[in-house]
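*Asks:* whatever this is, show me its structure:
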Amino acid sequence: MRRTDFYEQLEGTLDGIRRDGLWKHEHELVSPQSGEITLGATGNRVNLCANNYLGLADDPNVVAAAKDTMDRLGHGMASVRFICGTTEEHCLLEDDIATYLRTDAAITFAACFDANAAVFEPLLGAADAIVSDSLNHASIIDGVRLSKARRYRFATRDMTDLRTQLEAARAEGDGAVLIVTDGVFSMDGYLADLAAVCELADAFDALVMVDDCHATGLIGPGGRGTPTHFEVADRVDIVTSTLGKALGGAMGGFVAARRPIVDLLRQRGRPYLFSNALSPAHVGGAREAIRIAATSDDRRERLMRHAERFRSAMTAAGFELTGAGHPIVPVMFGDAAVAASMAERVMELGVYVTPFSFPVVPHGQARIRTQMSAALTDDHLDTAIEAFTQAADDLGIERSLR
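*Replies:* Model prediction:
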């Protein structure tokens, strides 16, 4: 293929994405991430898009802690940590994470995508097996691909299929077996059945890993995630999660586990060994966000109250929803073009939403994924519910009124 043919092929692919209604637009914000945001010259919008579950992305105490740490330690570390890029603050952040989640130790990365990319290759070899939920996050899928371990997939949250895959994994090798699941499936708003997963893990003497990005800070006692929610924290071997959602909304991911796992990742985890350390501002802000999250039952109660109110009102208005027991509330439309048109009209009516379509979700399952936040008010929710109903009426989208 000639060079010009290569670029023509790319343009054809891009034209197809636009034609199929799958083009993903980026909107410029000129305000902090909060319950209400400002989009350039088009004014304010109620914000139903952010992973800002506890409303800490613009919290004054978090911002002040980030500024203070940057004033003391500078803008960036300019290196990976084992060379010249670590500080006492980095170590204290990892201690804070381990203390919060009640694990032996923790290690931080630039993002949870990197944390998931780091886990599998150093810990598991060709004699071992990974049994992964079919709807696990893309970072888990990519991380698994880096490992030489045998791979098995089970239908999402299907414990019968998990048992079948565990039987196959044990029959086909004598190494370690690791079950991997999202704690919360972010596109659908469902929690994993972690108690049942751990029960099967016990039956097959398997390890358990949970990606808890959409649970840390908001699910379970103290917001310590799905392992505490299902009372199986002592049975989960590895938790990966993020500092970029409930815990301040900036950047950074981590692995929390028993010390030998963390120590080996510090020695062999490629995204850790070949990426700059988190900036001082990110470290300082995250430490303060964890401090707030650990004692913020009021924020968690407000968040879940908003989720229940929005879900109930949208169901009564005839919209098809998925998910349960979580502040992610996906509004289902099926057709990508319909979801895109709906999102555009809702935006015009004052609510910031984004359509999700292939490849983020399967073909034919396009949706608008809404997310609640403790930063929202009841008035914000009223505005959002009215915008959805009016947009559906304006576009002639049928609703099953109840």
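*Asks:* going by C-alpha atoms from here, please, whenever you check contacts or count neighbours.
*Replies:* Will do.
*Asks:* need the contact partners of stretch 157-166.
*Replies:* Residues from elsewhere that reach stretch 157-166 (CA atoms under 8 Å, 6 or more residues apart in numbering): 131, 133, 152, 153, 154, 155, 192, 193, 196, 197, 200, 204.
*Asks:* for the residue nearest to the last one when sequence neighbours are not counted, grab the count of nearby residues.
*Replies:* Excluding its sequence neighbours, the residue lying closest to residue 204 (CA to CA, 6 or more residues apart in numbering) is residue 166, at 7.0 Å. By the criterion of other CA atoms under 10 Å, residue 166 has 27 neighbours.
*Asks:* secondary structure class for residue 166?
*Replies:* helix (DSSP: H, G, I helix; E, B strand; the rest coil).
*Asks:* again with residue 16
*Replies:* Residue 16 - assigned by three-state DSSP - is helix.
*Asks:* tally of neighbours for it?
*Replies:* Residues within reach of residue 16, counting by other CA under 10 Å, total 13.
*Asks:* equivalent analysis for residue 281, please.
*Replies:* Neighbourhood size, residue 281 [other CA under 10 Å]: 25.
*Asks:* I'd like the next helix or strand past the host helix or strand of it.
*Replies:* Residue 281 is located in helix 280-294, with elements delineated by DSSP states H and E. Next helix or strand after helix 280-294 toward the C-terminus (DSSP H and E): helix 297-316.
*Asks:* specify the angle between the helix or strand just after that next one and helix 297-316 in degrees.
*Replies:* Sequence order places strand 328-334 as the next helix or strand after helix 297-316, per DSSP H and E. Interaxial angle, strand 328-334 versus helix 297-316 (axes from the mean of the first three to the mean of the last three CA atoms, to 10 degrees): 20 degrees.
*Asks:* which element follows strand 328-334 toward the C-terminus?
*Replies:* Downstream of strand 328-334 (by DSSP H and E), the next one is helix 336-348.
*Asks:* flag every buried residue along that following helix.
*Replies:* Buried residues in helix 336-348, counted by 16 or more other CA atoms under 10 Å: 336, 337, 338, 339, 340, 341, 342, 343, 344, 345, 346, 347.
*Asks:* could you also give me the structure for this second sequence? I'd like to compare it with the first:
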Amino acid sequence: MAEAWTTHLSERAATQRDAGRWRTRRTLGADAPWRDFAGNDYLGLARDTRLIEAQVEGARRYGAGARASHLVCGHLEVHEALEQRLAALTGRPAALLFSTGYMANLGTLQALCDGETRLFQDRLNHASLLDGARLSGARSRRFHHGDLGDLERLLERAPAGGRRLVVSDGVFSMDGDVADIEGLADTCARHQAWLMIDDAHGLGVLGERGDGSVGRAHGPERVPVLVGTLGKALGSAGAFVAGSQALVDHLIQFARPYVYTTAQPPGVAAATLEALALVEAEPERRTRLADRIARFRREAALLGLPLMASTTPIQPLVLGSSERVMHWAARLRARGLAVGAIREPTVPRGEARLRITLSSAHDDEDLEALLEGLADCQRREAAP
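*Replies:* Just a heads-up that it's a prediction; the model follows:
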């Protein structure tokens, strides 16, 4: 029996390596010699000393860990304050904290859906949403990316009656494009469906207040289920679901990843509260980020780089093959530039890419170094 397991692991590893999909981790120190164009710290808050001090003070006051789940004795006043603040930011009556965005999506779909639910997902939704659909047991269909006509056809063909849920990313993590929230909401209204948006990459970045691609512009009657993460633009960790009090009460009762998980460390919650205060007090972070995005796209176009049509901090450079992507990433890494090298199956075959992410913390020298590195990759390929 043990030999069977050893053989299984070896065969799977060999298959992964042969396909060029082997994943590796890079261990970094506190002062890694990299210009980071791979992470999701869009507003440059992750290393802000005010967040660090807030996290230290939160841990000093409440302890390093919450000690138990929210429903046992782990729900502290700092968690309650953060949930109220997130509800206010997104214009919802209530919000509920989860330990990670993956758990928030799994828990929400598992708690809301069952075999009687009709679930409709954008084809490019995040893996956590696709896995949540499988876990829920719902009857699930996927519509073409951003294609409201295809969604309309699927809804029209679905049997009448029952509960329907349409699910989409707000900002798509690999393409960087923004969902048509207004169009999705209108379509859902015509077919008596609820709309769930995972705004992981929009929160803090988009919207006049940093309230994301949904936020106050699309209230709970239009988007009843809103998911957001705290470890990207807000620079801390964790996630939340915002909506009606009835929705939050339902998740507290039935979302297994919430019920059976130790609550978020209180220091992290305190740091997130500080991040939210800074997002409100320093809108210039979003202005500076928008300037960085515009400049990068303008100069990349002059170089003829094949960027996708994204106006968000996620700037995908589609190179086609996994081998080409890995070569470019290695050349950039040799210049001290960290970028995401994204291959199949994360993206479709033939659409391997460098996932370049921009931050308000990047200065002119950072952008110049990135553009010079990309131009060098081009020149090396063109050379005989």
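*Asks:* before we move on, the earlier item: how about TSV for the contacts of stretch 157-166 of the first structure, with secondary structure and distance to residue 7 of the first structure added?
*Replies:* Compiled in TSV, these are given as follows (DSSP: H, G, I helix; E, B strand; the rest coil; distance: CA to CA, whole Å):
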residue	secondary structure	distance to residue 7 of the first structure
131	strand	39
133	strand	37
152	strand	37
153	strand	36
154	strand	39
155	coil	38
192	coil	42
193	coil	46
196	helix	49
197	helix	47
200	helix	50
204	coil	51
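*Asks:* looking at these, which is nearest residue 262 of the first structure?
*Replies:* residue 131 (21.0 Å; CA to CA).
*Asks:* neighbours of the closest one, how many?
*Replies:* 25.
*Asks:* likewise residue 237 of the second structure?
*Replies:* 20.
*Asks:* how about the one 5 residues further on?
*Replies:* Close neighbours of residue 242 of the second structure, defined as other CA under 10 Å, add up to 29.
*Asks:* ok, for it, nearest residue in space, not its chain neighbours?
*Replies:* Computed as CA to CA, 6+ apart, the closest residue to residue 242 of the second structure that is not its neighbour in sequence is residue 95, at 4.1 Å.
*Asks:* quick one: contacts for that neighbour?
*Replies:* 83, 84, 86, 87, 240, 241, 242, 243, 248.
*Asks:* alignment lookup: residue 190 of the second structure to the first structure.
*Replies:* Using TM-score structural alignment, the partner of residue 190 of the second structure in the first structure is residue 203.
*Asks:* how much space between that match and residue 289 of the first structure?
*Replies:* Between residue 203 of the first structure and residue 289 of the first structure the computed distance is 38 Å (CA to CA, to the nearest Å).
*Asks:* which residue of the two possesses the greater neighbour count?
*Replies:* residue 289 (25 against 11).
*Asks:* whereabouts in the second structure does stretch 148-162 of the first structure align?
*Replies:* With TM-score structural alignment as the criterion, stretch 148-162 of the first structure aligns to 137-151.
*Asks:* mind checking the SS state of the residue nearest to residue 242 of the second structure?
*Replies:* strand.
*Asks:* matching it against the first structure, which residue comes up?
*Replies:* Alignment note (TM-score structural alignment): residue 95 of the second structure maps to residue 106 of the first structure.
*Asks:* now its match: how far from residue 270 of the first structure?
*Replies:* From residue 106 of the first structure over to residue 270 of the first structure (counting by CA to CA), the distance is 16 Å.
*Asks:* same deal with residue 198 of the first structure?
*Replies:* Counting by CA to CA - residue 198 of the first structure and residue 270 of the first structure are separated by 29 Å.
*Asks:* the more surrounded of these two?
*Replies:* Neighbour count, other CA under 10 Å: between residue 198 of the first structure and residue 270, residue 198 has more, with 23 against 17.
*Asks:* hey, where'd the helices end up in the second structure?
*Replies:* With DSSP state H as the criterion, the second structure has helices at 2-18, 49-62, 77-90, 101-112, 127-136, 148-157, 181-190, 245-254, 256-259, 266-281, 284-303, 322-334, 364-382.
*Asks:* including distance to residue 71 of the second structure, could these go into CSV?
*Replies:* Shown next, in CSV, are those (distance: least, CA to CA, whole Å):
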stretch, distance to residue 71 of the second structure
helix 2-18, 38
helix 49-62, 17
helix 77-90, 12
helix 101-112, 15
helix 127-136, 22
helix 148-157, 37
helix 181-190, 33
helix 245-254, 8
helix 256-259, 7
helix 266-281, 15
helix 284-303, 37
helix 322-334, 45
helix 364-382, 46
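*Asks:* highest average neighbour count across those?
*Replies:* Across the helices of the second structure, averaging neighbours per residue (mean count of other CA atoms under 10 Å) puts helix 101-112 on top, at a mean of 24.
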